[in-house]
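**Q** have a look at this prediction, sequence included:
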Amino acid sequence: RPPAGPRARRPGCATAGATAVQRYGQGGRVVLHMGCLAEQALDDTCIAKHALLLAHDRNLFAVVVRSLEESQNDKAAARLLGAFRGHVWEAVQCAHASRVLEAGITRLRPADCRFIAQEILEAPVAPNGPAVAARLLSGSRVLQHIVEMFEAAEIETLVSALLAEAASLARDHFGRCALQHVLEYGTEVQRRRLTESLAAQAATLCHEGQAGALLATALRCAPEESRDRLAAAVMAVPSVLPRLSRTRRGHSLPLALVEGVAGPAVAQAAVQELLKHAPALRGGRFGRRVMAPYWPTLKKGICGGA
C-alpha cells in the first residue's frame, strides 16, 4: 500500500482560523482547536453556545467578555449571559468566570441579570451565600457590581444577608469592600444599620488597623445620628488616631475626622490629639498627609509641634 500523503485540510479551516485570530487574538485559535468551529468564523452564536466552558479558562474568558460587551442588542447579550443560569455560584468562585458576570451586570438591565443575585442568595453554604461570596475576591467584586447597578428594593434580601454578617465581614479584606458599597449605594435604613454595627465594634476594628477606609466611608455616608455615635466610639479609643495616621490602610479615618465629616467639635478634638504627636507623624508620608493643613502653623511654632 503506498504511503499516505499529507492529510487534506478541510475547506474553510484557514479562513475561519484567520478570522477568529484577527477578531479575538490567540484565544480564537484555541477555540478552533477545541472543535467549536471548523468551517466558519468564530461568531457570537458559537461563543454563546460554549460561554460557560470558555469563561472558566484563563486564556479564553476575555473572548466571552468582549462578545458580551460588543453584543448588537440586549437580546443577544442576555442570551449569552443566560448560559450561566444554574451555574452562578460556580462562576462566582472562579476568578475568570466571575469577570463575565461583572460584564453582564454592567451591560444588561437588572431585570435580565436578576438571576445572578438570586442564585447567590440561594447558594447552599453557611452562614449564607452573600456572606461567603463577599469573602472571596471574585465574589466581592460581583457583589459590588450588584449593589451598585441594582435598585435597592430588588436586592434588599441580599443586602440584609450581608448586614447579618457585618461584624465578621468588617474584619475581612474583601468583605469590607462589599460593605463599603452598601454604605455608598444602600438605603438610609441599610446605612444606619451597618454604621450601628460598626460603632459597636469600633474599638476592635481600630486596634486591628485594617478597617480605616470602611469606618471613614461610614462617617461620610451614614445618617447624622449614627455618624455621631460612630465618631464618639472612635474618639473613645485611646491613642488610636496617631497610630492609624501612620498606616496606609488606617490613615483615611483620622483624615476624615480632621476634615470635619463628623462635625467641627470632633474635628477640633481630633486635631488636638494629633498635634501632640506631630513630630512622629512628620516622619511618615501618611502622617504628613493627615496633618498637611497644619504644617505651616507647626513650622512657626504656634502649636508647639516642631
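**A** Sure, I can see it. Computed from a prediction, not measured in an experiment: that's the story for all the values here. Numbers count the residues shown, from 1 in each chain.
**Q** from now on I want contacts and neighbour counts done on CA atoms only, so please keep to that.
**A** Fine.
**Q** give me the buried positions along stretch 83-98.
**A** Under the neighbour-count criterion of 16 or more other C-alpha atoms under 10 Å, stretch 83-98 has 83-84, 88-89, 91-98 buried.
**Q** check contacts around residue 71.
**A** Under the criterion of C-alpha atoms under 8 Å, 6 or more residues apart in numbering, the contact partners of residue 71 comprise 44, 77.
**Q** before we move on, the earlier item: and the two most separated of the buried residues of stretch 83-98?
**A** Across the buried residues of stretch 83-98, no pair lies farther apart than 83 and 95, at 17.5 Å, counting by C-alpha to C-alpha.
**Q** where do the strands of the stretch 1-150 of the chain begin and end?
**A** In the stretch 1-150 of the chain, no segments count as strands under DSSP state E, counting those that start in this stretch.
**Q** quick one, helices of it?
**A** Chain-ordered helices for the stretch 1-150 of the chain, with DSSP state H, counting those that start in this stretch as the definition, fall at 13-24, 26-33, 44-49, 51-55, 61-69, 74-81, 88-92, 97-107, 114-121, 129-134, 137-149.
**Q** what angle sits between the last one and helix 97-107?
**A** Between helix 137-149 and helix 97-107, the angle formed by their directions is 10 degrees, by axes from the mean of the first three to the mean of the last three C-alpha atoms, to 10 degrees.
**Q** check the second one too.
**A** Counting by the same axes, to 10 degrees, helix 26-33 lies at 110 degrees to helix 97-107.
**Q** next, the buried residues of helix 26-33.
**A** For helix 26-33, burial by neighbour count (16+ other C-alpha under 10 Å) applies to 27-32.
**Q** show me how far it is from its chain's centre.
**A** Its chain's average C-alpha position is 31 Å from that of helix 26-33, according to C-alpha atoms, centre = their mean, to the nearest Å.
**Q** what packs against it?
**A** Helix 26-33 sits against helix 13-24, with contacts defined as 3 or more C-alpha pairs under 8 Å, 6 or more residues apart in numbering; DSSP states H and E.
**Q** could you give the angle of the helix it packs on to helix 61-69?
**A** Between the axes of helix 13-24 and helix 61-69, defined by the same axes, to 10 degrees, the angle is 70 degrees.
**Q** circling back to that earlier point, the helices of the stretch 1-150 of the chain: which one's closest to residue 290?
**A** Using C-alpha to C-alpha, those put helix 137-149 closest to residue 290, at 28.3 Å.
**Q** name the residues that touch whichever helix or strand residue 206 is part of?
**A** Secondary-structure element containing residue 206, defined by DSSP states H and E: helix 202-208. With contact meaning C-alpha under 8 Å, 6+ apart, helix 202-208 is reached by 170-171, 211-212, 230, 233-234, 237, 240, 244.
**Q** and the comparison structure, right after this:
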Amino acid sequence: MTEPARQTFPVKVLLGRLEQGATAPWSSYLPDHLRPKGVSAKVFETSGSASSSKAKAEAKPQKKEYSPVGITVLGRVWEYSQDAAGCREVQHAIDVADEETQLRIAAELQDHVWDAASCPHANHVLQKCILALHPRHSQFILDVLMRQRLASQAARHKYACRIVQRLIERCPLEQTIGLLRCLIADVLPISCHAYGNYVIQHILQHSSLQGELCAALEEHLANLSSDVYGAAVVSCAMTTATQASRLSLAKAIMQEPSVLIRLACSRHGHAAAREVLQVVEGPDRTLALRILQHNQNRLQRSRYGRIVAGIH
C-alpha cells in the first residue's frame, strides 16, 4: 500500500481553515479532494458552447441604425451636417430633393468646405453633394482646395481624403487637372501616408494622368519600396496602369536590384515584383530572374519572397 503524499504547510493550513467551517467564496474552485463537504464544484462553460454564445449575443445591446425622418434642413444645413444624426438627415434630403433644392443645400456649405471635409460627419454630406450634383456644381470644393493650397493636406487627412477621391471619380480631367498635378508633384509623401496612398491609387485607377503619375513614381522607387504604403502604390501602378507605363516602371525597378527584392519580400509590394516578371520579356526577364536567384536566401526567409521566388 502506497503512503499518502506528504502535505506541505500551506496545504495543512488551508485544510485546517476549511475543516473549521470557513467556507470561502473561492472554495467551489478547489479540486475534489480539497473542496469542503456540501460545496458544489464550479462548472465552467466551454468557449465553443452554442448556447453560451447565443446568450452572450442576446445580452449584448444591438446598435440601432439611425433612420432619417425627413426633417427640413434648408437654412440649417451646416448645423445639421456636423452631427451624426443630422448629417444623415441632410444626406436624405439631398437624395429625395430636386436639383434646385440640392443646389440650395450645397450652397450652404460653400463657406465651410474645409471644415466639412475634415469633419467626421459633414464629410459624408460633402461626398453626397459631389455624387448627386453635376460635376460643374462641385467646382466650389475644388476652388477652396486649390486657392488655399490644401490639396496635399486633404489627400493625407483621415476624412478629407474621401472628398479628393470622390472628386477624382466624378469630375472630368479638365476640371481636376490642377488638383491632380498638385498631388503628383507631392507624390512621395502622399504615397507613403496611411490615407494618402489611397488617393494616389485612386488616380491610377480613375484618371487618364496615370502615365504622368507612373513617371513620377519612377523617381522615388527606392523610398517607395521601403515603405509599406509606398509599396502598395507601386503594386497598384504595376497592376492597373497601361502596358507602356507598366513596362517603363518594371525596367526602372530592375535598375536597382534592391528595390525589386524589397518589393518581393513585402506584403503589399510582392504583387509588383510578380508583375515585373509578367511584363518584361527576353533579356530583361532573364536579368530579373538572375536578380532573384542571387537573392534566394533573403527571399526564402520571407513569406512573400517565397511566392516570388517560385516564379520561373
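**A** Sure thing, it's come through. Bear in mind the structure is a predicted one, so any value in this text is a computation, not a measurement.
**Q** to residue 200 of structure 1, which of the helices of the stretch 1-150 of structure 1 lies closest?
**A** Proximity to residue 200 of structure 1, assessed across the helices of the stretch 1-150 of structure 1 by C-alpha to C-alpha, is greatest for helix 129-134 (19.5 Å).
**Q** with the buried residues of helix 26-33 of structure 1 in mind, which one is nearest to residue 297 of structure 1?
**A** For the buried residues of helix 26-33 of structure 1, the closest approach to residue 297 of structure 1 (C-alpha to C-alpha) belongs to residue 27, at 59.7 Å.
**Q** ok, and the closest non-adjacent residue to the closest one?
**A** Using C-alpha to C-alpha, 6 or more residues apart in numbering and skipping the chain neighbours, the partner closest in space to residue 27 of structure 1 is residue 60 (5.4 Å).
**Q** in structure 2, what sits opposite that neighbour in the alignment?
**A** Counting by TM-score structural alignment, residue 60 of structure 1 corresponds to residue 86 in structure 2.
**Q** looks like that match contacts residue 80 (just checking).
**A** Yes: applying C-alpha atoms under 8 Å, one finds residue 86 of structure 2 in contact with residue 80, separated by 4.3 Å.
**Q** neighbour count winner among the two?
**A** Neighbours were counted for residue 86 of structure 2 and for residue 80 using other C-alpha atoms under 10 Å; residue 86 has more, 23 against 20.
**Q** what kind of secondary structure is the residue mapped onto residue 202 of structure 2 from structure 1 in?
**A** In structure 1, the residue paired with residue 202 of structure 2 is residue 181, using TM-score structural alignment. Three states are possible here, and by DSSP: H, G, I helix; E, B strand; the rest coil the one that applies to residue 181 of structure 1 is helix.
**Q** hang on, residue 181 of structure 1 packs against residue 147?
**A** Yes: applying C-alpha under 8 Å, one finds residue 181 of structure 1 in contact with residue 147, separated by 6.6 Å.
**Q** ok, the two, which is more surrounded?
**A** Higher neighbour count among residue 181 of structure 1 and residue 147: residue 147, with 24 against 18, using other C-alpha under 10 Å.
**Q** corresponding residue for the more buried one in structure 2?
**A** In structure 2, the residue equivalent to residue 147 of structure 1 is residue 168, according to TM-score structural alignment.
**Q** likewise residue 74 of structure 1?
**A** Match for residue 74 of structure 1 (TM-score structural alignment): residue 99.
**Q** I figured residue 139 of structure 1 hits residue 98, correct?
**A** Yes: with contact defined as C-alpha under 8 Å, residue 139 of structure 1 counts as touching residue 98 (7.3 Å).
**Q** pull up the overlap in contacts between those two.
**A** When contacts are counted by C-alpha under 8 Å, 6+ apart, the set common to residue 139 of structure 1 and residue 98 consists of residue 92.
**Q** burial count for residue 274 of structure 1?
**A** 25.
**Q** make that residue 217 of structure 2, sorry
**A** Counted by other C-alpha under 10 Å, the residues lying close to residue 217 of structure 2 total 23.
**Q** do you know how far it is from residue 301 of structure 2?
**A** Going from residue 217 of structure 2 to residue 301 of structure 2 by C-alpha to C-alpha, to the nearest Å gives 28 Å.
**Q** what's the match for residue 129 of structure 1 in structure 2?
**A** The alignment partner of residue 129 of structure 1 in structure 2, by TM-score structural alignment, is residue 150.
**Q** check which helix or strand residue 58 of structure 2 maps to.
**A** Secondary structure from DSSP H and E places residue 58 of structure 2 in helix 50-59.
**Q** give the aligned range of that helix in structure 1.
**A** Across structure 1, nothing matches helix 50-59 of structure 2 (TM-score structural alignment).
**Q** gap between residue 212 of structure 1 and residue 258 of structure 1?
**A** Summarising the geometry, the distance separating residue 212 of structure 1 from residue 258 of structure 1, computed by C-alpha to C-alpha, is 14 Å.
**Q** same check on residue 17 of structure 1?
**A** According to C-alpha to C-alpha, residue 17 of structure 1 stands 61 Å off from residue 258 of structure 1.
**Q** thought residue 281 of structure 1 was touching residue 289?
**A** No: look at residue 281 of structure 1 against residue 289 with C-alpha under 8 Å: they stay out of range, at 9.2 Å.
**Q** same drill for the two, tell me which one is more crowded.
**A** Applying other C-alpha under 10 Å to residue 281 of structure 1 and residue 289 shows that residue 281 carries more neighbours, namely 21 against 16.
**Q** correct me, but residue 249 of structure 1 touches residue 211?
**A** Yes: using C-alpha under 8 Å, residue 249 of structure 1 and residue 211 qualify as a contacting pair, with a distance of 7.0 Å.
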